[in-house]
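> Next one to model:
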Amino acid sequence: MVLSSARRSTTRCLWRCSKKMTNHIMQGIHHDGSAVYVSNPLPKLGETVELRLRVPQDAGVLRVFIRSTPDGEEHWEAMEKAESDQVSDFWVGSLKITMPVNPYCFKLISENGGYYYNALGLFPHDMPDVYKFKLLANWDAPEWVLGSVFYQIFPDRFCNGDPSLNPKDGEWSYKGKAVKLRQWGEPPLPWTESGSLDFYGGDLVGIQQKLDYLQELGVNAIYLNPIFKSLSNHRYNIDDFFQVDEHLGGNEALVALSDAMHARDMRIVLDLTPNHTSNTHPWFTAAQKDPNAETADFYTFYNRPDDYLAWLDVPTLPKLNYSSQKLRNWMYRNDDSVMRYWLKAPYNIDGWRLDVYNMTAKQGALQLSKSVGQEMRQAVKAEKPEAYLFGEHFFDGTPHLQGDELDATMNYRGFNIPLWHWLAGYDNGTEWRPETVDHRHLSSEALVGQLKQFAAVIPWVITRQQFNQLCSHDTTRILNIVKGDKALVKLGVAMLMTYPGVPCVYYGDEIGMPGGKDPDNRRTMPWDEAEWDHDLLTFYKRIIRLRRTAPALIEGGLQHLYAQGGLWVFLRESKAQRLVIVGYRGDDTLNDVMIPLRHGGIADGTELVDLLGNMSACVEQGGVRIHTIKHGDAFIFELH
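A predicted model of the protein is given here:
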């Protein structure tokens, strides 16, 4: 076969990089927070855990030490070489869990000098503590999320189960617009035309009616956009935190849905707006009228009644002021507070998604987010220790992921956005500022660099429960992001389902629903199967089933093995299973590709079987040869 010059160049580059990585044997040093390398990833205070470090036999490492800092003072623990296999030596040492957060790193003394190894990698010099591995003591981890695949539903647009609940044309007005009931399947109206008052009649009854469909898809948890009483279709302007909107079926419909889901061993998470209320919420209207009202200090008024602090200056969304202790009591401290109320019977929800968490309890000089976040966690976990608490954060949410606030964030910067950028040259899914979008493809090297940077600064037990998506109600849909390229959609889904974290499917993505920026991304779910992409749906079902049954994907650690151009390879490893995931988003077809694997502790003679296809291969000379890799290909190799 005669290769094009571009293909010859790519092939030569792969061979050169493979040789370079083989020479860099120190890249085979590995540790993560999984049970393969930590005897108990969820230790109790006072417990001693055993740490393991994998080191290539030919790395020339002479001594290894665990470096920790109990109560701020340096402590060194010598490790011993405990066992070896064909490729690696395993060094073992102990770490005493003395603090709520226990940071540590390794120091290796080799024939070529000393190296520090932390969650970011191997360095010939010391590094800031922020990059150290971290073990959390007494961490209330919602372990059920590790085996979960979520499905996000925008309630008004999923299924109309009871037309008698539908809003009626002109039933109310808001912001100068009147309610309009649209026909199912009609495109959503622009905000400027509808004022977010175009309704389609989706309700909780309809969601319950479609549980069979969701179980057949394979998902076992649902995240619902807001369902509380509100005047808009998105319901982020809440009028009553204790009342499910009557047009969704009211509180009784939530009880029925929750009961039906739990009977199927499914979980349900609701969406809350702790940052703001609507301007028609009784808390606000009372405060607006009377400076001595019980809720007067829940908001920040500059000059009553109409000059007040609002979210991004949107007057219909007045911002809550958490310097008010009573607000804290009502929102989460009291036994009958908002956040506790819905966790209890008869509703029994399984967690909260907190809207606009990046701005909650922040207003100029008044920065209370840390204390409020800590108190929210304490209240939620006191009510239901296994509840899942995650927050919306489009930016760097890692300060809130240190073990004393959130279980997770919507992992936009640590997964979603870099994946879009890698797949499609698209790094701004909201399109709010299109002039800021970078349309160049992110290289695989840069992709892995961003993923590692965001994961390295948080504990592993939090990394594995980060909330990962390809798109959401706030972003352009994945099919539009990749400009209709279904091969890239499948590749994105494969990476979503195999990368550490809790994967979530946005309703309709599994059948190929398109959608541009909000509100076009909130179209109605088509229930005429003739409109579905059945090939894509079959792919979703298959890979969701794999995500929920493969031990390495449920509880395995992570090691990035290869990143070059459009090719990305990583290892997921548990005690029961090892998987090598290969993804390629390049336009050219690659031929005769040698992917280095020895630095993943993978010995020659290991057989690789692709769980997505019929291909198998054998590791030789430290790597695996794949004869052809096409645009959008994904391989999930199980090691035998």
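> Only C-alpha atoms from now on, for both contacts and neighbour counts.
Fine.
> packing partners for the helix or strand containing residue 49?
Using DSSP states H and E, the element containing residue 49 is strand 48-56. Where contact means 3 or more Cα pairs under 8 Å, 6 or more residues apart in numbering; DSSP states H and E, strand 48-56 is packed against strand 88-96.
> Please point out which parts of the helix or strand just after the strand it packs on sit buried.
Remark: after strand 88-96, the chain's next helix or strand is strand 101-110, criterion DSSP H and E. For strand 101-110, a neighbour-count test (16 or more other Cα atoms under 10 Å) marks 101-109 as buried.
> Same check on stretch 253-261?
Taking 16+ other Cα under 10 Å as the criterion, stretch 253-261 shows 253-261 as buried.
> ditto for stretch 596-615
Residues of stretch 596-615 classed as buried by neighbour count (16+ other Cα under 10 Å): 596-604, 606-611.
> next one: stretch 209-223
Using 16+ other Cα under 10 Å as the burial criterion, the residues of stretch 209-223 that qualify are 211, 214, 217-223.
> for stretch 186-196, same thing?
Residues 188-189, 194-196 are the ones in stretch 186-196 that count as buried (16+ other Cα under 10 Å).
> thinking again about what came up before, now the strand holding residue 49 and strand 88-96, what's the angle there?
Angle, strand 48-56 to strand 88-96, by axes from the mean of the first three to the mean of the last three Cα atoms, to 10 degrees: 160 degrees.
> what's the angle from strand 48-56 to strand 101-110?
For strand 48-56 against strand 101-110, the angle by the same axes, to 10 degrees is 40 degrees.
> Give me the next element, helix or strand, following strand 48-56.
Using DSSP H and E, the helix or strand that follows strand 48-56 in sequence is strand 61-68.
> run this one through as well so I can compare:
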Amino acid sequence: MPEITDLNNDMQTSAILDEQTSAPGDLPLPAIQARLKLQRGQFRHDNILVPVIPVPGQSIEIWATTGMDATLACATLFYTTDGRQPDTSAMTVAMERVHTDWDVQAGYLARWRAIIPGQPAHTLVRYRIGGWSSSMPDARSQTPDVWAQDGQGFWFRYTGDHAITTFGFTVDEPAPLFPTWAQEAVVYQIFLDRYRTSAPGGFTRDASQRAFHGGTLQGVREALPYLSELGVTCLWLSPIHPADTYDRYGATDFYAIDPRLGTSDDLKALTEQAHALGMRVLLDFVPSHLSMNHAAFRAAQQDQNAPSFDWFTFYEWPHRYRNFLEVVPALASFNTASQAARDYIINAALLWMHDYGIDGFRLDHAIGQSMDFWAAFRKATREVAPDVISIGEVTDTPDSIARYAGKLDGILDFPLATALRHTFALGDWTVQTFEHFLQAYEQFLSHGPGRVSFLDNHDMNRFLFLARNDRSRLKMAALCQFTLEAIPVVYYGTEIGMSQAADIDNMTDGGDAQARADMIWDQERWDHDLLAFYRALIWARSDYPVLRQGKRQMVHLDAARNTYAYVRTHTTGPEWMKGDVFAIFNVSKQQQGIPLAGASTSMSYLPLITSGEQPQVQVTADGIQVVLGAMSGALLVAQ
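Okay, here's the model as predicted:
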């Protein structure tokens, strides 16, 4: 087995895996504490670059850390700009020990810095940081005593040859985080096996929760008129590759389509028809791991001289190997320090873009790969299509999330999903807690990657289940989601009121299959009021660019009454302008009057959308007040 810390006893590992695979997205506190404490004995580089996204010609600061039990005399950064793996023959920059900090978990920490000279646009810089315990004059001509390791994600647990020690970034021209089409997108997540079969009317038979239910690409094509009427502009398809399980997150061939889903012609027809309707298509892609029945892994298990042997990390060949979260042997993890493994993954992504018209990727378990890999993946895909997007499932702390800027275009916004669920579904956050979170979080990630928001997904309890099937809570949460900056995602069926019978933690009732039920196509079972509400939200997001691009400012907050409002505005001044949109919430069980600070009585305020009774807009001696019914929200536009 690899060298892994004592953190991984059975109880702690179980807690960590529960958090990492089912939301909220942050690592649990014991893992965070262990990550901090382990700095005491490690030479660490946690992908801290200044600036996070270097522009052409700009020098880049690279920071590393040594703890009290990992004392070094000197350190050197080795880097390449031609795509080669950096080693001791690469270009060098001396690391300077700049200062010492103290941390409550790790004690005294020495901070090291190197400055890489500015590089031309689109340069891929790869680097390693070597350290020596001796300060002999010729030390830098020798193999380092230790290489700085990545301490983020799942990787802080590993040391030595099993750690990530190669890092990377690209130099980009200044540009928005997302291309225009993505900034304007409303994404619809489709879990293919459970969305729609090719049979008339969708699903026609019951099946066990863990079985293949028969959803197809043709079924999605038949649903395109419904999706077009809903107004979504981007489809996120769950994995399409042949696999052993219905979710297809363990592929047996990255270059093929599961015959159960259809053919290559079906995928081409789907992307072409979606494009004709103004929809982009994202593919759920899994670069972290593959099925143990994949031919490359089987070959590596049978022969240590197999070409694919170094694609994987064997602790004791052939049966002890790195796998998904170290608890799922059926999913063997890639070792993308192997150039051949890296080529296999990236070339597959390029194939789906070039041959099938895929517009971007949702990247599963993004913390399972190095920043060096993601920089290379993003550069390669952008060279095929400059407006392609890469969105990572990054389940980590906000400081680590921020460091994905420039390596991925965006991240799935787990912290925001957590806040929305606590505030509107569970009701254990007040609106004050929520607003304080938003202010801090939005500022903290203002220089991070783009964000993609959601209320629920295939790994989480559905929102309505958490809200005890109270649709008023779902409507308020969706109204908030669609009026924040992050690109919104709608999980299939949420728009028609799909819920579930049991918690996903209850394995006797199917576990996460509870959140992956067959899409309901019998319209008599739809909540048509909720569907109309979602259509209105999507329309408003499209018709009012200020909801995507405007500045957000709180205009009302009353924690005692649990009422709250903010404006998305074109200005930074105290007076609002025509076209500004106000989002107003009454998360209480009685009607409330909500004053809007700064709203001018010389303008009118037109209700665009309401989740309950029609709001009453009143002019008072103090300005504008909006009367909202209990447990409801509304959008108003200034005119």
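> Drop the TM-score for these two in here.
Put the two chains on top of each other and the TM-score (TM-score structural alignment, normalised by the length of the second structure) is 0.67; 456 aligned residues with a Cα RMSD of 2.9 Å.
> any chance of the buried residues of stretch 253-261 of the first structure in JSON lines, with distance to residue 472 of the first structure too?
Converted to JSON lines, these look like this (distance: Cα to Cα, whole Å):
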{"residue": "253", "distance to residue 472 of the first structure": "24"}
{"residue": "254", "distance to residue 472 of the first structure": "22"}
{"residue": "255", "distance to residue 472 of the first structure": "25"}
{"residue": "256", "distance to residue 472 of the first structure": "26"}
{"residue": "257", "distance to residue 472 of the first structure": "22"}
{"residue": "258", "distance to residue 472 of the first structure": "22"}
{"residue": "259", "distance to residue 472 of the first structure": "26"}
{"residue": "260", "distance to residue 472 of the first structure": "25"}
{"residue": "261", "distance to residue 472 of the first structure": "22"}
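> Any chance of those in TSV with secondary structure and distance to residue 567 of the first structure as columns?
What follows is these, written out as TSV (DSSP: H, G, I helix; E, B strand; the rest coil; distance: Cα to Cα, whole Å):
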residue	secondary structure	distance to residue 567 of the first structure
253	helix	47
254	helix	45
255	helix	47
256	helix	47
257	helix	43
258	helix	42
259	helix	45
260	helix	43
261	helix	40
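> Now flag whichever of these is closest to residue 8 of the first structure.
Proximity of these to residue 8 of the first structure (Cα to Cα) peaks at residue 261, which lies at 54.0 Å.
> Tell me the residue in the second structure aligned with that closest one.
Aligning on TM-score structural alignment places residue 261 of the first structure opposite residue 274 in the second structure.
> how much space between its match and residue 282 of the second structure?
From residue 274 of the second structure over to residue 282 of the second structure the distance is 11 Å, taken as Cα to Cα, to the nearest Å.
> same thing with residue 147 of the second structure?
37 Å.
> What of residue 312 of the second structure?
27 Å.
> counterpart of residue 157 of the first structure in the second structure?
By TM-score structural alignment, residue 157 of the first structure lines up with residue 194.
> host element of its match?
Taking DSSP H and E as the criterion, residue 194 of the second structure maps to helix 192-195.
> and that helix, what does it pack onto?
Helix 192-195 of the second structure packs on helix 217-230, going by 3+ Cα pairs under 8 Å, 6+ apart.
> matching residues in the first structure for the helix it packs on?
Here helix 217-230 of the second structure aligns to the first structure at residues 204-217, judged by TM-score structural alignment.
> Now do that stretch: distance from first to last residue.
First-to-last residue span, stretch 204-217 of the first structure, Cα to Cα: 19 Å.
> quick one: contacts of that stretch?
Here stretch 204-217 of the first structure makes contact (Cα atoms under 8 Å, 6 or more residues apart in numbering) with 155, 158-162, 220, 248-249, 253-254, 256-257, 260-261, 537, 540-541, 544.
> Please state the offset of stretch 417-425 of the first structure from the chain centre?
From the chain centre to the centre of stretch 417-425 of the first structure is a distance of 15 Å (Cα atoms, centre = their mean, to the nearest Å).
> separation between residue 81 of the first structure and residue 123 of the first structure?
21 Å.
> oh sorry, the question was meant for residue 340 of the first structure
46 Å.
> Let's see which of the buried residues of stretch 186-196 of the first structure end up in helices.
Those of those mapping onto helices are residue 194, per DSSP state H.
> can you redo the buried residues of stretch 186-196 of the first structure as a markdown table with distance to residue 75 of the first structure?
Output for those, formatted as a markdown table (distance: Cα to Cα, whole Å):
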| residue | distance to residue 75 of the first structure |
| --- | --- |
| 188 | 61 |
| 189 | 62 |
| 194 | 63 |
| 195 | 61 |
| 196 | 58 |
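> Could I get the contacting residues of residue 526 of the first structure?
The neighbours of residue 526 of the first structure, taking Cα under 8 Å, 6+ apart as the test, are 185, 532.
> Identify the residue of the second structure aligned to it.
Checking TM-score structural alignment: residue 526 of the first structure goes with residue 520.
> All set now, cheers.
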